[in-house]
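Q: Okay, here's the prediction I keep looking at, along with the sequence it came from:
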Amino acid sequence: MTLSSVDLIHENMLQRQSVGLLADPAPNKQQLDRAFQAALTAPDHHRLKPTRFVIVSEEKRQEFGHLLSQSMADFEDIDPAQVERVRAHPLRAPLLVLALTELTDHPKVPHYEQILSTGAAVQNFLLSLQSQGFSTIWRTGAVVESNTLKKALGLQVRDYISGIIYIGTTDKALQHRTDHSVEGHISIWQNDTDLEAK
């Protein structure tokens, strides 16, 4: 049976999953631009454009890993082994993209809405890449709270590194996901005051 375009879109969403170790190929510029275009359709109250992306290319991964390890110095009592693990993290995929949230003070758009906007943008980005045949994982960890790292990325202390997205291809057979029951996650609102009045 041939799936309709609507079915294909839903199947892509239902089968989205994170993959930890990724290899070449990574998306080319055209494929990546397509994913960024999808990302930037995310809801954005008053069009403040809080989301920014930074690409870490394959050639820059070790340099970025060094920055990550330096940034861990912002935290007390860090295990040196953890610092080395963080240094090696960028080598887990051929391409990394950082999702940043630059906050704007606005009377009608609280900061949390701007953070949620970036979250929606990242989800669109992941789904677009998956539809093009790539795998991803969205990571954070303590290092994204580092002011050293924020400064290196041109952010203010109050801004957010909302994720480090690892991108590539997997040859691992991914198990078909079936755990999509809505049971326990959906309810119908009742106005208890009105019910009592009756």
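A: Looks like it came in fine.

Q: C-alpha only now, for contacts and for neighbours.
A: Fine.

Q: Show me the strands in this protein, by range?
A: Using DSSP state E, the strands found in the chain span residues 51-56, 95-101, 135-139, 160-168.

Q: so can I have JSON lines of those strands showing mean neighbour count?
A: Shown next, in JSON lines, are the strands of the chain (neighbours: other Cα atoms under 10 Å):
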{"stretch": "strand 51-56", "mean neighbour count": "18"}
{"stretch": "strand 95-101", "mean neighbour count": "23"}
{"stretch": "strand 135-139", "mean neighbour count": "21"}
{"stretch": "strand 160-168", "mean neighbour count": "24"}
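
Q: Could you check the ones you listed and tell me which one is nearest V122?
A: The closest of those to V122 is strand 95-101. By Cα to Cα, the value is 7.2 Å.

Q: For A26, which of the strands of the chain is the nearest?
A: strand 160-168 (4.5 Å).

Q: For the top helix by length along the chain, give me every contacting residue.
A: Longest helix in the chain, counting residues (DSSP state H): helix 111-131. Identification of contacts with helix 111-131 by Cα atoms under 8 Å, 6 or more residues apart in numbering yields 12-13, 16, 27, 31-32, 34-36, 38-45, 50-51, 99-101, 103-105, 135-136, 162.

Q: Check it against this one:
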Amino acid sequence: MPANPALRDYLLTRRSVGMAFLQAPGPDAAELEQMLTIATRVPDHGKIAPWRLVVIEGENRAKAGAALAEIAARNKPELDEAGLEIERQQFLPAPLTIGVISSPKAHPKVPEFEQLLSAGNVAFNLVHAAYALGFAASWITRWYAFDAEAARMLGARDGERFVGFIHIGTPSTVIEDRPRPALDDIVSQWHPQDA
């Protein structure tokens, strides 16, 4: 396979763009289908597709936020109006959010942890797909991914959990890169005496 300098340069410079800086336009129906197709081309031992995706767009972004605010109000009665408004805005202003769900399947050769990693790969491939089509994205996991009632309201079924929400849109600003870990701090060479 020949080297792909453009892909290399993208991978060396990719940077998430926070939700506050994602605006319309978002992907159209054909672009969304292509993103979803790219997202699901991930390692999947056993070909069991242990993941699902939930698309939240259009008016449903505000409706999902309103439902989250209701759940948050029940969970935290002390939450004031400003706090409830934050919950109502959870899927705004980004024009599109895709929830990635780990949906493990019983399989004698594929442990659930491996299936969870496959779902994580779907989420990150979705980020890459957004950039490949000229958009930007941010992978976010907030309280509603872990709250059973909220996760169910957003589409998780029994035995499933969200690995994250990928917010996608057109970037309204250029985000500066952040410091990255030094390779010397995180990479080691294995040697036989280490075993």
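A: Happy to help now that I have it. Since the model is a prediction, treat every value here as computed from it, not as a measurement.

Q: sorry, back to before: adding distance to L127 of structure 1, write the strands of structure 1 out as a markdown table.
A: Below are the strands of structure 1 laid out as a markdown table (distance: least, Cα to Cα, whole Å):
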| stretch | distance to L127 of structure 1 |
| --- | --- |
| strand 51-56 | 16 |
| strand 95-101 | 14 |
| strand 135-139 | 9 |
| strand 160-168 | 12 |
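
Q: quick one: the helices in structure 1?
A: 5-14, 29-39, 61-71, 80-88, 111-131, 147-152, 192-197.

Q: hey, which of those helices is tucked in deepest?
A: Comparing the helices of structure 1 by mean neighbour count (mean count of other Cα atoms under 10 Å), helix 111-131 ranks first with a mean of 21.

Q: Comparing that helix with structure 2, how large is the average distance?
A: Its aligned residues in structure 2 lie a mean 1.0 Å from helix 111-131 of structure 1 after superposition (mean Cα distance after the TM-score superposition for structure 1).

Q: could you give the angle of that helix to strand 95-101?
A: Inter-element angle recorded for helix 111-131 of structure 1 and strand 95-101: 160 degrees (by axes from the mean of the first three to the mean of the last three Cα atoms, to 10 degrees).

Q: Figure out how far helix 111-131 of structure 1 is from the centre of its chain.
A: Mean-position distance between helix 111-131 of structure 1 and its chain equals 6 Å (Cα atoms, centre = their mean, to the nearest Å).

Q: what do you get for stretch 30-49 of structure 1?
A: 13 Å.

Q: ok so, going back, kindly reformat the helices of structure 1 as TSV containing distance to I55 of structure 1.
A: Output for these, formatted as TSV (distance: least, Cα to Cα, whole Å):
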stretch	distance to I55 of structure 1
helix 5-14	24
helix 29-39	10
helix 61-71	10
helix 80-88	17
helix 111-131	13
helix 147-152	14
helix 192-197	50
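
Q: Out of the ones you listed, which is closest to P94 of structure 1?
A: Among the helices of structure 1, if distance is taken as Cα to Cα, the winner is helix 61-71, at 8.1 Å.

Q: Mean distance between the closest one and structure 2 after superposition?
A: Compared with structure 2 after fitting, helix 61-71 of structure 1 deviates on average by 1.6 Å (mean Cα distance after the TM-score superposition for structure 1).

Q: helices or strands up against that helix?
A: Judged by 3 or more Cα pairs under 8 Å, 6 or more residues apart in numbering; DSSP states H and E, helix 61-71 of structure 1 is in contact with helix 80-88, helix 147-152.
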